[in-house]
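[1] take a look and give me a structure for this.
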Amino acid sequence: MKKNLSILLLIISTTSFFAQGTDYLVDSVMIRNIFTESLARGASYDWLNYLSNRIGPRLAGSEGDKKAVAWGKSELEKLGLDKVWLQPVTAHHWERGDKEQAHIETKFGKFNVDICALGGSIATPASGILAEVIEVKSLKEVDSLGDKVKGKIVFYNRPMPPENIETFRSYGQTVDQRYSGARVAGKYGALGVIVRSMNLKMD
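    Presented below is the predicted three-dimensional model:
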């Protein structure tokens, strides 16, 4: 009886193993087909080109944003998806003002700097800002300096860490300077902030 039971269990186990193996092969073929279809006949670059060059900038709440949403809905409907609909959302709208200008004055002379205002940031007074620049590498460093940044411009200069194979992980470890830098420096009385580009350069 025990021998027959052992044989039965072995047959069940083997059958289950081969069933799982068959499912795996079927899934692998399907995934490969999806990749092949996307790589050979995909429309991703055409969509990106249309969004970038035909619709253009798409800041939240802007006219370009509305056009992009309508276009996206239309494209999904063309793909034959069973249900496509829009949901109402609330977005804070931000308009960029006049082109920004900045320069640094040192004992060696005056140097113009290419800058771009961060979306949602507080506008610089029309008369501009003239203040000492203090360099930091992190939000924690600003917290440690505290009132020492009052009346100064805080310069966040932490590059993306180069040791990650996935560069987006490096970006995620660095971008807090951009989305929280002004808030953290502002609570200690800083007049403004400058945030470096999110890249791997060490300068």
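[2] please make it C-alpha for all contacts and neighbour counts, starting now.
    Noted.
[3] max-length helix in this protein?
    Longest helix in the chain, counting residues (DSSP state H): helix 2-41.
[4] what packs against that helix?
    For helix 2-41, there is no helix or strand it packs on, judged by 3 or more Cα pairs under 8 Å, 6 or more residues apart in numbering; DSSP states H and E.
[5] buried ones in that helix?
    Neighbour counts over helix 2-41 (16 or more other Cα atoms under 10 Å) mark no residue as buried.
[6] here is a second sequence; please produce its structure as well for comparison:
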Amino acid sequence: MARAASTKGKTRIQREKTEQILDAALEVFSTYGFRGSTIDQIAAEAGLSKPNILYYFDGKEAIHGVLLDRLLHKWLEPLNQLTDSDDPTREICDYVMRKLEMARDFPRESRLFANEILQGAPRIHEQLTGSLKTLTDEKATLIQHWIDKEKIAPVDPHHLIFSIWSTTQHYADFDVQVQSVLGVKSEQRFEIAADHLNKMFRAVLKK
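    Purely as a prediction, here's the structure:
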């Protein structure tokens, strides 16, 4: 367990050091994956000594665990915001835009999550089959409700959600590929992607 996982009762310096370590670890884990990362790499990225890192955390497993806990809360929030609406197409497309904005604003977190999934999700399997599945099932039921009311075209609700995840997170997890193919290094690629995804999902959902 991370000694500094909770900042409650910590001094300002301790809180700052904890965040410094977590930010460095996020950079390292999102680049090299859990297996390819070491405490030495995290220490170097943070500009701290290895003993200093181990004063705050028991090891890389503890640091990784804190990052994943934070990530899952952040990752589920856009889906949490999907609610019943008289205009379900707009509601779903707004969700697509929130996910794309996360890919733009939190690419390291997206790659951290992708790396964990590619390794078989050994550290978050319980959450995937628990809170993530529960929320996804709940929103799939809402989408099916819209379909039954003939407000959107018939689609498989779960696979619609999977499609949203894959098309938006692609712009974070494969950003190097996207930039290489497009030759666009500015925010323009996300503006173009937003326009494309909005048109594509509206076409899929159109009655």
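[7] give me the TM-score for this pair.
    Scored against TM-score structural alignment, normalised by the length of structure 1, the superposed chains reach a TM-score of 0.23; 78 aligned residues with a Cα RMSD of 5.7 Å.
[8] ok so, going back, after the longest helix of structure 1, which helix or strand is next?
    Following helix 2-41 of structure 1 in sequence order, the next helix or strand is helix 44-49 (DSSP states H and E).
[9] buried stuff in that next one?
    For helix 44-49 of structure 1, burial by neighbour count (16+ other Cα under 10 Å) applies to no residue.
[10] name the helices or strands packed onto that helix?
    Partner elements for helix 44-49 of structure 1 (3+ Cα pairs under 8 Å, 6+ apart): none found.
[11] following it, which helix or strand comes up?
    Going down the chain from helix 44-49 of structure 1, the next helix or strand is helix 63-78, by DSSP H and E.
[12] for that following helix, packing partners?
    On a contact count with 3+ Cα pairs under 8 Å, 6+ apart, helix 63-78 of structure 1 meets no helix or strand.
[13] over to residue 155 of structure 1. Which of the three states is it?
    Under DSSP: H, G, I helix; E, B strand; the rest coil, residue 155 of structure 1 falls in the strand class.
[14] close enough to count as contact, it and residue 181?
    No. In this structure residue 155 of structure 1 lies outside contact range of residue 181 using Cα atoms under 8 Å: 9.2 Å.
[15] which residues do those two both contact?
    Here residue 155 of structure 1 and residue 181 have 193, 195 as joint contacts, going by Cα atoms under 8 Å, 6 or more residues apart in numbering.
[16] how much space is there between residue 21 of structure 2 and residue 63 of structure 2?
    According to Cα to Cα, to the nearest Å, residue 21 of structure 2 stands 8 Å off from residue 63 of structure 2.
[17] try residue 44 of structure 2
    15 Å.
[18] kindly report the same for residue 166 of structure 2.
    From residue 166 of structure 2 to residue 63 of structure 2 the distance is 27 Å (Cα to Cα).
[19] between the two, which has more neighbouring residues?
    Each of residue 166 of structure 2 and residue 63 has its neighbours counted (other Cα atoms under 10 Å); residue 63 has more, 27 against 13.
[20] tell me the secondary structure for that one?
    The assignment at residue 63 of structure 2 comes out as helix when based on three-state DSSP.
[21] you'd agree it is up against residue 22?
    Yes. Counting by Cα under 8 Å, residue 63 of structure 2 does reach residue 22; the two are 6.8 Å apart.
[22] which element, helix or strand, includes residue 17 of structure 2?
    Here residue 17 of structure 2 is assigned to helix 12-32, by DSSP H and E.
[23] now do whichever helix or strand comes after that helix against helix 12-32, angle only.
    Following helix 12-32 of structure 2 in sequence order, the next helix or strand is helix 39-46 (DSSP H and E). Taking axes from the mean of the first three to the mean of the last three Cα atoms, to 10 degrees, one finds that helix 39-46 of structure 2 is oriented at 120 degrees with respect to helix 12-32.
[24] got a list of contacts for helix 39-46 of structure 2?
    By Cα under 8 Å, 6+ apart, the list of residues contacting helix 39-46 of structure 2 from outside reads 20, 21, 23, 24, 25, 27, 28, 49, 50, 53, 59, 60.
[25] buried ones among those residues?
    With neighbours counted by 16+ other Cα under 10 Å, the contacts of helix 39-46 of structure 2 contain buried members at 20, 21, 23, 24, 25, 27, 28, 53, 59, 60.
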